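Engineer: Have a look at this prediction, sequence included:
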Amino acid sequence: MKYAVALLVVLAVYAYLAYSVASLGGVDGLPDGPGYISDEVWYVTSARNILHDFFKTPASSPYYTTTWPCVSNATVVKTYKEIDAVTVVGNVTCYVRRGFPYPDKEGILTYYNLEHPPLAKYVIALMEVVRDEPIFWRAPSVALGAGTLLLVYLTARRLTGRLWALVTTTLMLFDSTFRAMAGIAMLDIYLAFFTALLTYFYVAGRDLATGAALGLAVSVKYSGAFPIFGLAYLYAKKSLWKFVAVVLMATSVFLLVNMPMAAQLGLQRWLHEVLAAFAWHTTSRPEGPIASTPLDWLIMRNSFALYLNPNIYAGGTPAYLLALIYAIYKRDDVSVLYISTYGGYWIVYALGNRTLYSFYTVHFSPIAHILLAQLLASVAKPWRTVS
């Protein structure tokens, strides 16, 4: 009972921290009002565009982004420099998009973010149907962050017992990247949740569920596939047919999630976009935010600035390095999954993408903290034996 109460306290503290980020004002939304945080400018808007163009459903909002000839008895609330449009509230005779005012970015009204699969954008779009406002976009991130903590606890409890599971779940609150990404409508907290789910199912011996979780992770970002290297190694020692089943399940889930996109774009263009995405992910971006290498992530260098005043950085935690050292030493199943997931970013880096960012670390943060529980348990075991 005491562990359940303590876990609830941890989740309550987490909820406060995540909501503190989710309630920040943001920029480039309403003039002198709420707006977008960091790369929400790409994901929230592409979700709104997918909602309108692919699912033929407008967002729930009093705002319309339209052109001047369509403005009737309406009040202009935002004008743009980079796009030929205005955002109004009131009556319009026609409109390009309904929803929260767009950021002032060229091409934003037709941007679908096809560099990444659509699952997280579906969820954000669903929230835009409920209400297209910042706190609604970010609510799923807050919920998935809580789910990630719970999965870390449940997986670590299975491996080490309740005490160290609770300790390491608490320590995850000190991961500045996790705290920040759990309050922002970006893709990476979704990726963290499904990777934690994959780890939980694998440790529980549920092969098809592991494959489904892998497929869901890949349906958020293609980097969600990085655990496949570790899974291939682990299942090679168990059963080739189980690995085939995992891959087939993951592929089926990925294709199912992408069916609306393929139906709307056409199969040929969809396949072209998937291949183009792989090329995009192995190519460096233009100069912009501070980039970092996977080595930087281990020593918390070159952190990505997510918000200024208050200053919020994806600074990480020493757990990443400790977990890697322990994983190399231990080489058990969770260690292999961690090395595989972290190592996937080195592969991308080696293939030519030098503009990686520190907020990517939230992807493997759950596995790192599960390993941290194992490390703490192994260190404490001799002392408990002596006492």
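Structural biologist: Perfect, I can see it now. Residues are numbered from 1 along each chain as shown.
Engineer: okay, CA-based contacts and neighbour counts for the rest of this
Structural biologist: Will do.
Engineer: Tell me how far A314 lies from A368.
Structural biologist: Going from A314 to A368 by Cα to Cα, to the nearest Å gives 16 Å.
Engineer: okay, now the one to match up with it:
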Amino acid sequence: MDKKLLNINYIFYTALGIIIVIYTYFTVKTFAPVQGYIGDEVWYPTAAYNYLKLIFHITPPMYFPYSNEAGIQTYLNLSHPPLAKYIMDIFILFLGYSPIAWRLGSWIIGDLLVIAGFFYARYIVGNDIIGNLAGLMTAIILVSDPNLWLLHGIAMLDIYVAFFSFMSLFFLIRKRILLASIFLGLAFASKEPSFVLVIPFLYYLGELEKKPLKRVIYGLGIPASIYLLASVPLMVYYGGIINWFILKYQHMVAWDITNGHIALTAVSQISTPWGWFLNIHPFYMGYNFYANVNPVIMFLWLGLTPIAFIMKNLKMIMTTMFAWTEWLGFTLVYFLGNHTLFSFYVTDFAPFLDSYVVISLFMIARYTLLKNKNINIESKNIPDIKIVKENNETEQKEKN
């Protein structure tokens, strides 16, 4: 990397740092003063505290009372995997049971997600001024996403799925297969909407690794092992893997494909995967917080998806397909019988669609610029063109 490009990178790193500082400031300013349970915080932080109390026999001080839900003092949230609750527990151990303690993990994850979005977009578009601009714009779109904003500010599970699954794809397209597999397992251990990502993950893994055994190990074995490892304390608590598995089926599988998350009469709270495109019935979390969806970004994602296939850019294809796979997963759940879906589920795949919109627009701009200038894409004399050529060569090597 030449000195000029390095200096340019530092300028963009500084801009990214300023965005993170501002984002963190407004996060703390908005969510720290709320001394109460926001949305489904009535379930997850309490379950996290019960992990400590009932499973690990540790009782940090409670500076805030339990929520008022029935049976909450022994509730362990078997409907969802445990990893996010473990992360909440780290902060509860040091700070005691309080709103700031159980939200800190989400705040940190939200900042990390914005940073990851910058480097993800820059990696695909190119390590030049255009790529840095794409990275910075991706960071801006991520911090402006109303769904991510709310879900990163409170103690729910979806922001963890968003971050770990996004990092999984990031490392996958960089051919860091082991890390990609580990992060996919961490997403599995956070919440079950990530399970469907094994399909595009295995597809792209097939482009990188030709040995079937390795594809099975990295695509299925390691992620499943991480999920099971995270569940070991629960297995011990419930008397073994068989009892845990039976309870898991009853609480997770049956729960996910049936109504029951909320009364069907609560029409204003329930939404559909296709309704998310129009921000129909954004979920109300209380304290004047709504899990809104940005229809402009949603429709741009829909309209720009063919661009990845037209350009035959596998990295772009995988970015949009990771998002579509989760969206289709929710759609399948709806048709299997669960008609109580919520708008905040968009957070699970928001990093993919947000980054894809920016990446595709910048790639269109790059190719349009080249065409208008009548520049030969194979030229080695212009830095921007060289990057395009190298990206194309990389794509060809991946296919071979």
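Structural biologist: Received it, and whenever you're ready, just let me know what you need. Here the structure is a predicted model, which is why all the values come from computation and not from measurement.
Engineer: higher neighbour count, A314 and A368 of structure 1?
Structural biologist: In this view A314 of structure 1 and A368 are compared by other Cα atoms under 10 Å, and A368 has more residues nearby, 32 against 27.
Engineer: Which parts of the stretch 1-150 of structure 1 are helices?
Structural biologist: Applying DSSP state H, counting those that start in this stretch to the stretch 1-150 of structure 1 gives helices spanning 2-22, 40-53, 119-130, 134-160.
Engineer: Summarise which helices and strands the second one is packed against.
Structural biologist: In terms of contacts (3 or more Cα pairs under 8 Å, 6 or more residues apart in numbering; DSSP states H and E), helix 40-53 of structure 1 is packed against helix 119-130.
Engineer: Next, name the residue at the spatial heart of structure 1.
Structural biologist: Closest residue to the average C-alpha location of structure 1: D188 at 1.6 Å, with Cα atoms, centre = their mean.
Engineer: Which residue of structure 2 is paired with it in the alignment?
Structural biologist: Superposed on structure 2 with TM-score structural alignment, D188 of structure 1 falls opposite D158.
Engineer: Now do the contacts for the aligned residue in structure 2 for A217 of structure 1.
Structural biologist: A217 of structure 1 maps onto A187 in structure 2, with residues paired by TM-score structural alignment. By Cα atoms under 8 Å, 6 or more residues apart in numbering, the residues touching A187 of structure 2 are Y160, V161, A162, F163, F164, S165, S194.
Engineer: same deal with S46 of structure 1?
Structural biologist: Counted by Cα under 8 Å, 6+ apart, S46 of structure 1 has contacts I108, T110, Y111, Y112, N113, K121.
Engineer: for T46 of structure 2, same thing?
Structural biologist: Contacts of T46 of structure 2 by Cα under 8 Å, 6+ apart are Y66, S67, I72, Q73, Y75.
Engineer: which one of those residues is nearest K386 of structure 2?
Structural biologist: Y75 (57.2 Å; Cα to Cα).
Engineer: To what extent is that closest one buried, counted in neighbours?
Structural biologist: Y75 of structure 2 - counted by other Cα under 10 Å - has 18 other residues nearby.
Engineer: go on, W274 of structure 2?
Structural biologist: A count of neighbours around W274 of structure 2, defined by other Cα under 10 Å, yields 11.
Engineer: Give me the distance between the aligned residue in structure 1 for it and D175 of structure 1.
Structural biologist: Per TM-score structural alignment, the equivalent position to W274 of structure 2 in structure 1 is L295. Distance, L295 of structure 1 to D175 of structure 1, using Cα to Cα: 17 Å.
Engineer: Repeat that for L308 of structure 1.
Structural biologist: Counting by Cα to Cα - L308 of structure 1 and D175 of structure 1 are separated by 18 Å.
Engineer: When those two are compared, which one has more neighbours?
Structural biologist: The neighbour count for L308 of structure 1 versus D175, taken as other Cα under 10 Å, is higher for D175 (21 against 11).
Engineer: Skipping its backbone neighbours, what lies nearest the aligned residue in structure 2 for the more buried one in space?
Structural biologist: Here D175 of structure 1 is matched to D145 in structure 2, going by TM-score structural alignment. Leaving aside its sequence neighbours, D145 of structure 2 sits nearest to N294 (Cα to Cα, 6 or more residues apart in numbering; 7.0 Å).
Engineer: what sits against the one you found?
Structural biologist: Going by Cα under 8 Å, 6+ apart, the list of residues near N294 of structure 2 reads D145, P146, F277, L278, N279.
Engineer: okay if I get the residues you listed as a markdown table plus secondary structure and distance to T340 of structure 2?
Structural biologist: Shown next, in a markdown table, are the contacts of N294 of structure 2 (DSSP: H, G, I helix; E, B strand; the rest coil; distance: Cα to Cα, whole Å):
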| residue | secondary structure | distance to T340 of structure 2 |
| --- | --- | --- |
| D145 | coil | 23 |
| P146 | helix | 21 |
| F277 | helix | 17 |
| L278 | helix | 17 |
| N279 | coil | 16 |
